[in-house]
Structures are given as C-alpha cells and as structure tokens.
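> next come a sequence and a model predicted from it.
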Amino acid sequence: MEVYHLAELAQRMAEKNPNRTAILYHNSKTNEWNKVKWQKMYEMSLGVAKALAELGVEEHARIGIYSQNMRFSLWSELGIFMMRCISVPLYATCSPQQVEFVVNDAGLKIIFVGEQFQYNNAYEVQQSGKSCIEQIVIFDDRVIKKSDDHTSLYFEEFVRRGDSMRNETIAKVRCSQAMESDIATMIYTSGTTGKSKGVTITHSAFLWQIRVHQEVYPNITSKDLNFTFLPLSHIFEKGWVYVVLSVGAKVAILTDPKKVLLALPQIRPTMMCNVPRFWEKIFQGVKEKIDSFPKAVQSVIKHSINIGYRYQLDYRAKGLKVPIHIAVLNAIYSRTLFKLLKKKVGLQRVRFCPVAGAPLSIEINKFLQSVGFPIIVGYGLTETCATVSCSPLKNYDITSIGNIMPGLDAMIDPKTDEILLKGHIVTKGYWNNPEATKEAFTEDGWFKTGDAGRLVGKTLYFKERIKELYKTANGKYIAPQQIEGLLTSDSMIEQVAVIADGYKFVSALIYPNWNKLLKEAQERGFIFEDEDRQTLTRKHELQRIIMSHIEIAQASLAQFEKVKKITLLAEPFSIEKEELTNTLKLRRKVIIKNYSKEISNMYIDSPIVGPDGKPY
C-alpha cells in the first residue's frame, strides 16, 4: 500500500475513498459514536491550514496542541503538517509550570487547547507575561472564556476566519513543498530523571515506521477498527494511529480514558495499543473471578488455560504444527469460555494488541496469550518514533521484547550492556539542547537508549533501565522495575515504589487495594471500624497481610532482591503531586523526597519482621 507524506495523507485518502469512515468520536450530548469520513477529515485539516495561513505562520513554526484526545487534535495536527509546521503536543494533565516551560523552550506563539482545564492554564501562562503565546484556539465550545480575554478563539471561528482563496492557495503550495526531512513533531519527554527535553521527530521517521509496520504486520487492513485512548501526545499512540490511518482502518477516539471500560463494549475494536497496567488490571480481574467459582468450574477453566497455553505458546509461537486434539480443544474453548471472557470487557473482536511503555510481566503475558488475547509486545522510545522491536506473528520468544524492526541497526555495548541504535527513525537530537544531544550519542553516532539488554540475532531481550539501577550498601545491584512488576501483578497491590539505593536492604512504599485488604483482614478476624486510612497504614496486622502477598509475588527473586520492609500509603502516587509522569511512570526522585520521613523510619535499626511475625 502506498505511503503518503502526513502533510498530504488526508487529501490522498479523501481522493481515494471520500465516504470511507476515518474516525469515530463520542458525542456526549447524544451519547452516541459519530463517524467522520475522509472527505470531512480533509476539509477540516485544510481549514486549519488556511486559518494558520491567515495568521501568517512561517514554515517550520512550532505550534502547540494541549488537549485530550479529540477529533480536533487530529485535524489540527494534519493542518499543521500541511503548512510545513511542527506540532508540539502537551499532555492534557500538564500544570501551568510545565506548559510555561514547553511554550518558552519551543517558542510557541499559537496553542490549541482542549477543555476548560487546559484553557485556564494556557491563559494563565499567556497573561503572566513570561511566554510568547499570541493566540489560543479552543476546541470545546463549552469552555467559558475569561472576562478579559479578547483574543482567544473557538475552533469553528478560528477556521472560519481563514476561509479564503488566498489562504487555500498558500496551504496547498506549502503542502506540495513538504519534505520527508522536515521535522513533524517535537515531543517533550516526561522527565523522570531530569529536565524535560524536546525530542525532534522527522516525517521520514513516521513514514519509515508506517512502511515497516505494513511489512511486518500485513494482517492490519482497512477493515480494522482501532480504539484510541492513550494520549495522542505520547509517541506510542501517535505513531500507531498514523499506521492505522495509513492503511485505511478506522480510529475510534476516546476523550476521557477513565471511561475506557464503558466504551469498549460499545466500540468492540479489532485493535488497541495499550500499556501493561491495563492488562495487569484485566489479569487481576479475571483471576479474582476464577477464584470465586466452585472447584469443579475452576478445574475446567484451568484445563482450558492449559490447552490455550499449549496451542499458543508451545506450538504457534514456535511455528510448529498444532496436534489435532489440541487444535480442536482450543477451538472449542475459544468459542465458549474465552469468548465469554473477552466479551465481558468488550474485546470479543480484538485480534491485535500492541503493548509497550514498560515491561509486561511474562507470567501475565503467558496467561493473556493462553486465553486468546493477541498481545504483541514491543519496545521503543520517543527518540525512535516509537517501535524499535516487536513480536512477530509467528516464531517469537515470549520472554523477549520482539525482533528489531527492518532497517534499524542495533548493538549491545560490551561494557555496560546498553542497547545502542542507528537508523532512519532515530531522532537527530533535542530541540535547543546541544549538550543533551551530544550526551545521547556515542562518538561514532550510535544512540544510547539508557536501557540494558541482550541481542540474539535480531531478537532483543530487556534487562533493566540503566539509570534506574539501585546499588545497595552491600554492593548488590537491584532492578526496581522488575520487583515492582512482580508485586503489582498481585491484585492486592495497586502501586509500589521500591527503595534500595545506598541502603542495606530493599524496602517498598505500597499503596494497596484498600477494599481487598480490609476484606481479607476481616476474614482473618481483624475488624477495623471507623478508622481513617492514615491510622490503618500503621496497623501491624494489615502490614503482615501485605507482606504475605509480597512473599508469594517475589518468590523467584534472589534473597538480596526481596522486599524486607514496607510502608503502607493512605493515598496513591499522583500526577498532581508530580510523583508520576504523564505516562504514569514513577518519578523516583520526587517520591523519595515526598516520603523521606517514611523511608528513614524503615531503616531505623530494628528487627525486620517477616509475614510470619518473626525477625528475618
């Protein structure tokens, strides 16, 4: 299938199939999912380009999009591309301080905003006198503008003002001049380890990813329906959406990610990219449901999972012929138990589920594959326009993070085990930050990912984040993400931050599933009535229950890697307290600072008590 420059994507797709549905969006007024055809996509994208021409924007100008996922976001970005300008997405949850930093660093004179929260923050930044914002464009017509705001425009009015033949000519000429070497977008990293950096990504990187995804996954077709609810400001979802649109498949855009479980049965997608936490929740929910069934039913379900495991992982994953009795039994279970399970969450039609953003537990992946969820594990970075490696449809190792994408060179640093990369998709550098750019590359031009791994042929295996390795006072190295992944696979544990750097043993801050914890405590004869959460965090009985779950979850770890002491938290880590990035990764430095007292208390010389109440 021909791959079009993103500046002309809407126009070319509209010329070929003007009445084909491109996107669906939820209409909150009617509670229905409305369709947008490719002809409308082109007209609205061109409308944005003409409006930008009316404002006199020059080629390569940076333009901000500070919004939730909305149809306007895609129209605006495609219009920005038409004008040979650079899209600068901001997470919808960004604070005014974060907005101000990006605005000033990128030099944003124009910024599109989604709803009231984004408008209020952007207007505050504009009025502070510390930014270069000249024009705010508002997507949601329900936003109430400030009484002294005489310059901000609602989206429809913004588009109307640019509707002239002169502006259309400018937009079409610019579009025809767009080059693959142009910068398409600048995405600011979440900044888990330091100041946020603007990653420059060219159109050639997007186009290369589109081509190789079509090559590696020819089963993605125009008949597919993709469900989009991860932020389009994140390279994983953004890159994936352009892959999907380029093959003519439909994209259903969800504005409020909190409503994902309500929307899934309505959409019934065939594809959906996601992060591990979503599948961890699915896994925990299914396991709880299975445990609630009578023993006889549990036995049947366990047999079905075992058959699914053998079918998917013992044979299909290895490219081997499936024995007839396994194939027949798996077909029966796929049409009965597995179908009911997937229907329960609205995924009965799903056939392609890319997962990336963080390591997915191998045990959870095995379970999901066994019951028929088509998980495609991948690995990538903002700096590589998403995908570096991903699992093929056949002949894959479930313990790996997939095969290196065609046309990308990879090697492992022999001294540090760091994954190094070269290729068309790798960023040319960070905006306005030559020092960071120089630091990110080796002297001979290899990009340093910051991740340790090993490479067997073209198959890549993830080891740990190099910058997040902890070294205990005993000289042992700890990979906190690995431990946290094991612990959060238990439904009793919602969030965990492992502490170990410079300390003599591993400890953890735990935010539990309080409802489940109190229920188990009650079953054990402990009743806690009318006590607030903060008081409950100090209850020895509750800590012992959590430790019993932790011991089971970390059974595969070496003794020096195991969590020895915990602190229960009354409130979860949050983006608002800057403890999480916008992609829900832990900001370890902030967490350590915010909970310094609690951490210190865990290392006061005192006996370390195990789940049996005895000292270690």
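Now that the structure is in, tell me what you want to look at.
> switch to C-alpha atoms for all contacts and neighbour counts from now on
OK.
> contacting residues around stretch 309-329?
Around stretch 309-329, the neighbours that count as contacts under Cα atoms under 8 Å, 6 or more residues apart in numbering are 304, 307, 330, 366-367, 369-371, 393-398.
> need those in CSV with distance to Phe283, secondary structure and neighbour count, can you?
Converted to CSV, the contacts of stretch 309-329 look like this (distance: Cα to Cα, whole Å; DSSP: H, G, I helix; E, B strand; the rest coil; neighbours: other Cα atoms under 10 Å):
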residue, distance to Phe283, secondary structure, neighbour count
Ser304, 16, helix, 21
Ile307, 18, helix, 23
Asn330, 20, helix, 25
Lys366, 11, helix, 19
Phe367, 8, helix, 18
Gln369, 11, helix, 20
Ser370, 12, helix, 22
Val371, 11, coil, 24
Leu393, 22, coil, 16
Lys394, 23, coil, 14
Asn395, 24, coil, 14
Tyr396, 22, coil, 19
Asp397, 21, coil, 17
Ile398, 17, coil, 19
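> okay, pairing it with this:
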Amino acid sequence: MASITRLFDIPYYQKEQFNSIPDALTTKENGVWVKTSTQEYIDKSNAISRALLQMGVQKDDKIAVISSNNRTEWHIMDIGILQTGAQNVPVYPTISEDDYEYILNHCGATYCFVSDTEVLRKINLIKDKVPQLKEVYSFDTINGCKNWTEVLKQGEEANNQDEVEARKNSIITDDLATIIYTSGTTGRPKGVMLSHRNIVSNVIDSAPRIPFQAGKSRALSFLPICHIFERMVVYLYQHYGVAIYFGESIEKISDNIKEVKPTVMTVVPRLIEKVYDKIYAKGNDLSGIKRKLFFWAIELGLKYEPYGANGFWYEFQLKIARKLIFSKWKEGLGGNLELMVSGSAALQPRLCRVFAAAEIPVMEGYGLSETSPVISVNDMRNRGFKIGTVGKPIDNVEVKIAEDGEILCKGPNVMLGYFKDETKTAEVIENGYFHTGDIGEIDAEGFLKITDRKKEMFKTSGGKYIAPQILENAMKQSRFIEQIMVIGDGQKMPAAFIQPNFDFVKDWAKIHKINIGNTNESMIANKIVIGRFQEEINVINEKFGHWEQIKRFELTPDVWTPDNGHLTPTMKLKRKIILEKYKNLYDKIYS
C-alpha cells in the first residue's frame, strides 16, 4: 500500500485506494462542469513535471501560481511543480502591485502562472522589476500571453519520465514544499516555509476529526487556495477520495451549491453570517402562522446545546422545528450538506448553535499559516464538540498555555521558519514551541478557547488591560454590526469604530417607517439610527466590567473589505490602517 510522505504522493494514494475517481477535480468552463479523473490528474501532473525539467527547472527553484478562483489547473500545476523538487509559491490575487514585486523578488520566482487578465495586468506592470522572472503563462486564453497548455503539450510529447522519477526519489519529507506569504496586518508579508512533512502530517492528523464517507463525499471548494487552510483541506479531500468541485466565485456560490449539492465545504464566519442573514430576511417576509413558526424555530435554535443537554422536551421541540423549518434551510444549501468547517476568524456562538440545530453543523477550528494550519478543531462525534471553543488539539500536536496566557504549539506541523529571516523565526520558535501570538485557555475537558491576540491587547490611561477581540466578538453578535474595531490604547476609555450592517439597517428602517435617506452617509448621520446602535451597545456592555465597556463609538460609511484596505485577505482587521483612515473620528471621540 502506498504511503504518503510527500504532498505529490496524495494523488497516487487516491488512485490506489479508490481507483480513478471520475470527478476527482471539477471546474466549470463556459457553463459546463468539466471533470478530471484521478488518472488524468496524475497524467497531466507528470506532463507538467516533464516540461518543467526540460525548461531547466532545478530543485528548490520557486514558481509562483496566482489564481483569482479555485480551478483544476492550479492543482495539476501544484503536483507538477512539487514532483520536480521546486516550490509552489501561491500568491493572493488581490494584493497590490508593490506586494507582487516584493514577493516575486523575495522568493526569486523564475516562472509565474496566472489565472486571468486582471492578475496578468498587475504582473506586467512590475515584470521589468523582477529580473529573474523568465516567463509568464496564463490559465485563461489571453492575447499576448503564453498559455499553460503550451507547457502541458510540451510535457505530453516529452519522453523524460525517468528523469521525473529520479527527481521525485530525491525529495525527502523534510524538504521545503511551499512558501506561503502571510497577508499580515502590518508591514511586508513574511514567507512561511512549509515542508512536505509539515502539511502531510496536518492532513493525516486532521483526518480523524472529519466525518467523511471515504470515497462517497462531494466537496465544494471556493475559499482562496493560496491560503494554507483551503489548500490543506483540498489535500485532505483527495486523501479521503472526496470528489472536489471548484466554485466559480464568491458571488456565484449560492448557484454552485444548488448545482453541486455538496456534502462538505469550508467556510469563513463572514459567509455563515451572510447565509444566516438571507435566511432571516426570508423569514421576515413571511406572515401569519408561517412567520411565527419560523421565529419559534430560530429562538429554539439559539438555545441549542449538543448531546441532548437541554433535555427531552427541548429535543422533542427541536425534532418538530427540524421537520417544519430547518429542513428547508438544508434544501436551500443543496440538500446534502452535512458539515461546514470554519476557520480564519472567530465564529459567533449564536451561529454555531442555530446551524447545529438545523443539522448543518459548523465545526470551528484554529490554526495559523505557520502551523500548516490546523492546531485544533471541533468534532461532533465522541463529545468532541463544544460551542464557543475551537475544539481539542489534533493528534501529535501539543498545545500549552504560557504564563502570560499565550498559546504555544509544538508538533510536526510547525513551519521550518520564515524565508530569509532567521531573526523573525527566532522570535516565534523557542525550544520547538511556536508562539502563536494568540491568548487562550484550555478547559478541564481539553477544549481550547481563543480569547485575544497578544499584540492587540492594550492598556487604558487608567492602567486597565483591554482585550479588544473579546469585546468585538461580543458586539458582532448584534445583527446591526457588520464590523467593529475597539480603540483606546493609552486613552481614558475604550471606544469603537463600527461599520453597520447596511442591508440590515435598511430593512429595519423600512419596517419601522424611518426615513434614513439613500446613502450610507445619510444613514449613519440619522439620530434614530445612532440611538438604536447605542441601545445595542448598552445591552452588550452589561456583560463586561465598567472599565471594559465601550463608552463612545462612531459609525463609518465605508464597507470594510480587503480591496478597500480595512481587512487582510483572510478578513482580519488591519488595525493600523483603520486607525489612519478614521483619524478624524478618533480625534472626535477623544478630543
């Protein structure tokens, strides 16, 4: 039986365990889902490897792959590159030209494969400043740009497979596989070096937590493949013989879910919030008994506790709610969805409860690019699920809490270090333990709970410590609040910038017949709207000590997005940039 020690072993393992899955990788092209079988996947990957060797690619060369959407070609290139001993350097498509220039020069990329005209446009703007870059190829057909099929065809006509096999045999599990450039909330991105062993161990050790039916499940993949979370999960799908369908875009995800009818998909909390908001809005449009039943089911779902902890009467009511209301939620999500795996940010406990009640559990996990990424994850089975936590550490990963509350992690998943930066590596890895920068605790049952970012904690002028993420996560449970950033370092009191949930505020104003105008600016200037936000904050403030409570806030008219500079591609707050953007509001609060 084939064993998996290097990432490119995974397709061969899938072939041996599950024969050739007809839809191992599936991408929509011109309105049609185009399937690639396991055997085709292997054959095309080998063709890419043969061509790359003919093109002079050496062991430890770096090849950048930049794609705006997940697609079959990315994964064929990935295995094809890895088999040569070169490293696949995935890059976020939405970063600035300056960051493209920095990353391609920092890693020394010799070739670059891009998805579309927009990514190519950015590369062309900085190509002259990247002297070692030999050629750029595109997945889409673009005039004036070489196409990746030229490389594929060259490899299909080549007869140097013996050279590929020799190169594969020279690669050991501790060799570097990829460099992941972290999006970072400040400064230049850092290149996280991950070995084959780092990621393979994470696949193998995470696998027991995911209740897949081996060879029988179907996944929809749409989170950015350049991030290690989605990439590791796609390797995990392959290991389990899961048929993988790549979503067209985040805008079309609703249509793709109905077409693909997945049993599993990865999500970020923001997507879950949007799904819930859409469901809630539809329920709001109902009338009479249907409306009453809908909101009765919601209230029931918000009280959900796993493993029958709420007792017989609750479980009896839940059974009725599932049949009458929640079953329709499942239908709206394709009808087969059994599991969503959430990462990258904290999931609101209310969403965790209500989706678990609807029998579409969201299993929240935790990890970082530096840990390949999974450190811990919830699991519905064997009492491994606890709302408000990120689950128990996975096999072979040791977690301990330092004296100052920081989460430390040790295991085969911990990165080799930061590329070309021994100083920063030494700052975060000490005695084999990776210092996550997150503050947390492990409860009596072994569940890990994240409470804040170590670097983001601050002290008021009164000497009181404030953990902003705890406040932010609590405030975001309000459906009025889309994004919030707590401020007040060195000031007499905590305050906040708030991006309203503009769609929800519009619906609320319509129901209450309040004229808030037609723009975001007019909405946030409305005294009734401001008063309503104050009510929300007052209620949530009661959960905190007097020194922690949000004393003042300002609403912002902008939608906080990665493109607008407020968030990283993984939806984390860029605190320094947000402070700069709203310096006038900061001065207004503290003047």
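Alright, I've got the coordinates. In this text, all values refer to a predicted model and were calculated from it rather than measured experimentally.
> circling back: which one of the contacts of stretch 309-329 of structure 1 sits closest to Glu2 of structure 1?
Glu2 of structure 1 lies nearest to Leu393 out of the contacts of stretch 309-329 of structure 1, by Cα to Cα, at 22.6 Å.
> any idea how far Gln312 of structure 1 is from that closest one?
Applying Cα to Cα, to the nearest Å, the value for Leu393 of structure 1 to Gln312 of structure 1 is 11 Å.
> likewise for Lys366 of structure 1?
Counting by Cα to Cα, the gap from Lys366 of structure 1 to Gln312 of structure 1 is 9 Å.
> ok, now Leu536 of structure 1?
44 Å.
> between the two, which has more neighbouring residues?
Neighbour count, other Cα atoms under 10 Å: between Leu536 of structure 1 and Gln312, Gln312 has more, with 23 against 18.
> after superposing, tell me the mean distance of the longest strand along structure 1 to structure 2.
Determined from DSSP state E, the single longest strand within structure 1 is strand 447-456. Following superposition, strand 447-456 of structure 1 is found to deviate from structure 2 by 1.1 Å on average (mean Cα distance after the TM-score superposition for structure 1).
> what's the matching range in structure 2 for the helix or strand following that strand?
As assigned by DSSP states H and E, the chain's next helix or strand after strand 447-456 of structure 1 is strand 459-465. Aligned using TM-score structural alignment, strand 459-465 of structure 1 spans residues 447-453 in structure 2.
> how far does the matching stretch sit from the chain's center?
Averaging C-alpha positions (Cα atoms, centre = their mean, to the nearest Å) puts stretch 447-453 of structure 2 18 Å from its chain's average.
> ok, now stretch 128-138 of structure 2?
Counting by Cα atoms, centre = their mean, stretch 128-138 of structure 2 is centred 29 Å from the centre of its parent chain.
> again, but for stretch 256-269 of structure 2
The answer for stretch 256-269 of structure 2 is 14 Å, by Cα atoms, centre = their mean.
> what range in structure 1 matches it?
Counting by TM-score structural alignment, stretch 256-269 of structure 2 lines up with residues 263-276 of structure 1.
> between the longest strand of structure 1 and strand 459-465, how many degrees?
With axes from the mean of the first three to the mean of the last three Cα atoms, to 10 degrees applied, the angle from strand 447-456 of structure 1 to strand 459-465 works out at 120 degrees.
> mind listing what's buried along strand 447-456 of structure 1?
Within strand 447-456 of structure 1, the residues that count as buried by 16 or more other Cα atoms under 10 Å are 447-455.
> same check on stretch 383-399 of structure 2?
Across stretch 383-399 of structure 2, burial judged by 16+ other Cα under 10 Å covers 385-395, 397, 399.
> one more: stretch 296-315 of structure 2?
Buried residues in stretch 296-315 of structure 2, counted by 16+ other Cα under 10 Å: 297-298, 300-302, 304-305, 315.
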